[in-house]
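Q: the amino acid sequence is not available; the structure is as follows:
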């Protein structure tokens, strides 16, 4: 059985922050002994406990392993890109050489042929000679001047095929040369991204450079280069089918546009690293531009600052209260920011601001690239040194990776880490208890995102059970309005203990603090009935753990828990006597469709009987199986349980037949509740 009743994080009510103190005070007034001195850990105590959880050697080992793994991945990635670039450069050089040989011949088609001009001149001379007439004593030429002028003024027009041929071949040459030049850029960027072997600082720098390579899509540029060469080859082949008239205005315009785009890209990838520290488009040209700008800016500031001080002092002497010159004052007396750092110093400043992020992404990158679950178990070791928001990001990074890798329709049981993920989630939630923004909507959303990885593993260790019980119980007490915490605590107390793990006194005290408010609050409604029966189930489980001797308690602690259990059972006994079933059926179905009240009433016994058997009858049978449990649960109590269910049958006599197509019934205990009550009654005999 599972409970799904988390309140929407967007509709939470204000939480009474004195709840924990009220529960502790009320419990201490009704009990004595060891329990009087027990209390929840304070924020400072939790922080101290978490900071001492792992040694410095463990942290160093985590960073060493993750840094080595990221180094291998980084080296493989950069090496693969370098090999691709080397191959592309060879092909680009060959392609450019071939294209040049053809272009040298094709562009001449765009110019007038000299032999055509000679032939035109001979034709003109022949025409003039033919027009001569001899009439003594004169020789007269009869050729018209307009004809000669028309012949001389006839313009040259390149044939269309020549224009298209040169257009395609010149474009192909531009693409080929551009791909070769961009390949050289990428080679420079990869060279600039190379990091040495020193451990901590170089590991962070390597992760910082890797984040930049991925963020700025260097891989996409590497992929685009062969596409450009393929396009160049395609254009060349198409150009073989046509002829281009070179030096044509259309050719010049289109070729210039292509060249302009390439030049704009060249400027962009050269300037971006100057302004963006994490931009991986680094090249010697970018370094030179940055050095010039840095020198110019520093020299300008050295001149401006003394001048601003003089102006500000002179103005302040004459006028008092000068808000108009605040900016001038800031410029004149700015300290520590007048000098722009070097190329490497700028990187170090950015790294210092992102130490937590880089350490977190180093571990998550190691996990995402290797799927080695040991990196999941490493994350809690780093949590004490990370900012709170980075702890939440670890969980979100894993979720994002799993969604991207496997999608939403995969069986999560095939991808879950049986030990690392649940423990990581619990450590993250422990750190959530130390945050100062508790009970806010953002805090609840962060808890909710971590809960995705918090499940009951198949193999339960004592350490996991203890931490899960303490964490979820404290969250449920400190923020009772968010029902998700209670649901998770219920799952741990019911499914993690009772043969799989064993309670300690500390875990039982956490469970008691969580159950006390739930057992004392009751309003007649279906949701309240679910919540109350779940609390009863946890109560009976805790009493059974103590009465059976499975819990690790000394005699005084055992007596304290059993005394509390006996008192809680007496209150439960009274609640069963007073329970009024009428009206509890409203909204008992999980459906957004408005249903008739009669459907709720007819279906309610099927659903309520399931909870009654699971949360009350079965745990009582288990508790009555021990001698001390029989002392705690009297025959009168069993009779009251039977009477309570008899009252339910009187309140709802017409239960829907589950064999009659009852599509609304999603769980039913009517087929076994009488048998289970008979087993419970048999424990008395």
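A: Nice, I can see it. Model, not experiment: these values are computed from the prediction.
Q: make it CA atoms for all contacts and neighbour counts henceforth
A: Will do.
Q: quick check, residue 140 in a strand?
A: Yes. Assessed by DSSP: H, G, I helix; E, B strand; the rest coil, residue 140 belongs to a strand.
Q: how close does it sit to residue 121?
A: Residue 140 sits 21 Å away from residue 121, going by C-alpha to C-alpha, to the nearest Å.
Q: likewise for residue 206?
A: 73 Å.
Q: please apply the same query to residue 194.
A: Distance from residue 194 to residue 121, by C-alpha to C-alpha: 68 Å.
Q: also residue 439?
A: For residue 439, the distance to residue 121 (C-alpha to C-alpha) stands at 98 Å.
Q: neighbour count winner among the two?
A: Higher neighbour count among residue 439 and residue 121: residue 439, with 21 against 13, using other C-alpha atoms under 10 Å.
Q: pretty sure that one belongs to a helix, no?
A: No. Residue 439: not assigned to a helix; according to three-state DSSP it is coil.
Q: what about the strands in the protein?
A: Using DSSP state E, the strands assigned to the chain run over residues 132-135, 138-141.
Q: redo those strands as a markdown table? Include distance to residue 385 and mean neighbour count.
A: As requested, the strands of the chain are arranged in a markdown table below (distance: least, C-alpha to C-alpha, whole Å; neighbours: other C-alpha atoms under 10 Å):
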| stretch | distance to residue 385 | mean neighbour count |
| --- | --- | --- |
| strand 132-135 | 107 | 10 |
| strand 138-141 | 106 | 11 |
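Q: who wins for proximity to residue 641 among these?
A: strand 138-141 (138.3 Å; C-alpha to C-alpha).
Q: tally of neighbours for residue 485?
A: Residue 485 has 26 nearby residues by other C-alpha under 10 Å.
Q: okay, one more to line up with it:
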């Protein structure tokens, strides 16, 4: 039976193997901050921005930008070079094919018109008919044929149907062949215009802009269609071999003219589109000429209109009566005449204007394209270096681009397994930095902010491995994020449990203070009316409290003596608060929502198994671990243990176990078989404590 447990939501089930990764530069252990003052508060957005900006040097940022730009340059140049080679090959084939086809068409079109010998044959036939009608007698020649009526009437010429179809196919083939060659010339011009030289950042943005245009305007699709046109031309040519010749015929002319009109329309469209859209990659000298004429006409025409308006406005000022009646209209006319008007930019200036308007999008695309075209994780690990150089709204879009690429490349269902097999540190660290940048935004708490940060958070997961840097940054970031949005409390809880408890990361006072603040918010949010979710989250909050106390008691955390005393004093006070909370605990209704399936009866039956498991792993086991440590036993009172035991007894009465032994297999990791023994072990440990 499925249990609505969100503990393992961030860790895919198949993550059995971990992969080696070289993250020495990005995952170096951060030095602890020595702070003898236990007073603490969350950093302000300005402090977070200052921290993020100072984290990486200018040289590190420039290195990332240079590597990303170089990768995009390599991809762009290879793409353009490959398309150029294809066009060269196509032009050679199209030229040879068109030459051969023209030779056939020169002969075939004659079948569509009368032959030059047809009139001679008709005349000889007429003379023969007249001679055969003569009657010769002495002194007299008589003809029995009426001379006014021709002996043979020539029927009008009709081209054979086979000749019509033959010439239609062959001339259509010739049109397709010439079309492919002509479009190939256009493509070579477009590719020449798309070439960008240099490695500077501005050149990288222009190169990315050109590359985006090539992809957006489907130049690759056109390159792919051209060989298809040639293949179609070959098919038509072979089909025409089975029919007779064609020549100047109305049907043929209509079909050929239609194809030529379509071709001309296509040429005109791809020539005009770059004039209207600056990111269109169908650039050619003809497009540039049209744009230059249009720019001159528009600018000069607007200047002349404004000059005329100036004259009209000055003239109108002499007529006070007219001015008083139409003052508003003349005022608008004067403003239009004298204000600085916007000239239409040049061919290159228009591109620079678009680059300026989409500066953030292009910068983001440089780093994401570098990863998506190479799948090299070094670009993924270096993205946090330049996050501070991007506009705040571009950071979540980086992760949106990454997710779209990964989902397309690997598929939605295989994505978690692939991430865990490839690298369990790089993407979580990158996502953690991304979330931290979201915490520095001024619109924190709005719906837009929540949506943006969720786009980043879905890239975060806890793998089998972590580093001190990842653990520290993830703890501070996710605890702060959980305070802003309690929906991600489970993610922060899992981070503490996995990275610090199981993988051995060491706490600093700053990380413990973040966990402490998250605990306070979650404990204050206890609401029995929310049922299972509130019970689960509060149990996990108690675990966070015990986790902080254990980290302070263990001596393994990076704390000064004053910080340790402050943390233990706070922990002892909160343990009393937990004791009071357990003392007034009401179990009724807490089973609602504990299963992922509907049905109250099933939830009532399953809840004791689930609740006991949560009590063991979030309260009882951590208390046993704490009591087993030097100095920890003094913090756990016998009254607290007695309260826990009494609370569980009340739960057993509220939810009696009705499941028989045969149905026991449906409960995954039930705590009913262990909770009594674990409670006895805890009582034994606390019972040995001196009063």
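A: Cool, got the structure. It should be emphasised that the depicted structure is a prediction, and the values quoted were computed from it without experimental measurement.
Q: in structure 1, where's the longest helix?
A: Secondary structure assigned by DSSP state H gives helix 56-106 as the longest helix of structure 1.
Q: that one corresponds to what range in structure 2?
A: Using TM-score structural alignment, helix 56-106 of structure 1 lines up with residues 58-108 of structure 2.
Q: coming back round to it: out of the strands of structure 1, nearest to residue 470 of structure 1?
A: Of all the strands of structure 1, strand 138-141 sits nearest to residue 470 of structure 1, with 121.1 Å by C-alpha to C-alpha.
Q: which elements pack onto the closest one?
A: When contacts are defined as 3 or more C-alpha pairs under 8 Å, 6 or more residues apart in numbering; DSSP states H and E, strand 138-141 of structure 1 packs onto strand 132-135.
Q: need the contact list for the counterpart of residue 443 of structure 2 in structure 1.
A: Counting by TM-score structural alignment, residue 443 of structure 2 corresponds to residue 437 in structure 1. Shown in contact with residue 437 of structure 1 (C-alpha atoms under 8 Å, 6 or more residues apart in numbering): residue 443.
Q: just checking, residue 542 of structure 2 touches residue 619?
A: Yes. The pair residue 542 of structure 2 and residue 619 qualifies as a contact (C-alpha atoms under 8 Å) at a distance of 6.7 Å.
Q: what does residue 379 of structure 2 align to in structure 1?
A: In structure 1, residue 379 of structure 2 lands on residue 375 (TM-score structural alignment).
Q: dump the residue contacts of the alignment partner in structure 1 of residue 511 of structure 2.
A: Alignment note (TM-score structural alignment): residue 511 of structure 2 maps to residue 507 of structure 1. Contact analysis of residue 507 of structure 1 by C-alpha under 8 Å, 6+ apart lists 466, 469-470.
Q: now, which of these sits nearest residue 349 of structure 1?
A: So of those, ranked by how close each gets to residue 349 of structure 1 (C-alpha to C-alpha), first place is residue 470, at 40.4 Å.
Q: aligned against structure 2, show me the partner of that closest one.
A: Using TM-score structural alignment, the equivalent of residue 470 of structure 1 in structure 2 is residue 476.
Q: repeat for residue 423 of structure 1
A: By TM-score structural alignment, residue 423 of structure 1 lines up with residue 429 in structure 2.
Q: count the residues that sit near that match.
A: Neighbours of residue 429 of structure 2 using other C-alpha under 10 Å come to 26.
Q: the nearest residue to it once chain neighbours are set aside and residue 428 of structure 2: what is the separation?
A: Excluding the flanking residues, the one nearest residue 429 of structure 2 by C-alpha to C-alpha, 6 or more residues apart in numbering is residue 470, at 5.8 Å. Counting by C-alpha to C-alpha, the gap from residue 470 of structure 2 to residue 428 of structure 2 is 8 Å.
Q: kindly report the same for residue 616 of structure 2.
A: Residue 616 of structure 2 is 29 Å from residue 428 of structure 2, by C-alpha to C-alpha.
Q: look at these two and report which has more neighbours.
A: residue 428 (24 against 20).
Q: ok, the nearest residue to that one once chain neighbours are set aside - contacts?
A: Of all residues not flanking residue 428 of structure 2 in the chain, residue 460 sits nearest, at 4.6 Å (C-alpha to C-alpha, 6+ apart). Applying C-alpha under 8 Å, 6+ apart, we find residue 460 of structure 2 in contact with 10, 427-429, 431-432.
Q: what's residue 552 of structure 1 aligned with over in structure 2?
A: Counting by TM-score structural alignment, the partner of residue 552 of structure 1 is residue 558.
Q: count residues in the vicinity of that match, would you?
A: Here the count is done by other C-alpha under 10 Å, and residue 558 of structure 2 has 19 residues near it.
Q: excluding its backbone neighbours, what's nearest it?
A: Closest residue to residue 558 of structure 2 apart from its sequence neighbours, by C-alpha to C-alpha, 6+ apart: residue 508 at 4.8 Å.
Q: for the match of residue 379 of structure 2, give me its contacts.
A: Contact analysis of residue 375 of structure 1 by C-alpha under 8 Å, 6+ apart lists 62, 66, 363-364, 366-367.
Q: look up how far residue 440 of structure 2 lies from the spatially most central residue of structure 2.
A: For structure 2, residue 401 is the residue whose C-alpha lies nearest the centre (C-alpha atoms, centre = their mean; 2.7 Å). The gap separating residue 401 of structure 2 from residue 440 of structure 2 is 22 Å, by C-alpha to C-alpha.
Q: surely the residue nearest to residue 558 of structure 2 and residue 560 touch.
A: No. Contact criterion C-alpha under 8 Å: residue 508 of structure 2 and residue 560 do not qualify, at 9.5 Å.
Q: okay, those two: which has more neighbours?
A: Using other C-alpha under 10 Å as the criterion, residue 508 of structure 2 and residue 560 rank with residue 508 on top: 22 against 19.
Q: can you give me the neighbour number for the aligned partner of residue 398 of structure 2 in structure 1?
A: Alignment note (TM-score structural alignment): residue 398 of structure 2 maps to residue 394 of structure 1. Counted with other C-alpha under 10 Å, the neighbours of residue 394 of structure 1 add up to 24.
Q: can I assume residue 394 of structure 1 is in contact with residue 358?
A: No. Contact criterion C-alpha under 8 Å: residue 394 of structure 1 and residue 358 do not qualify, at 11.3 Å.
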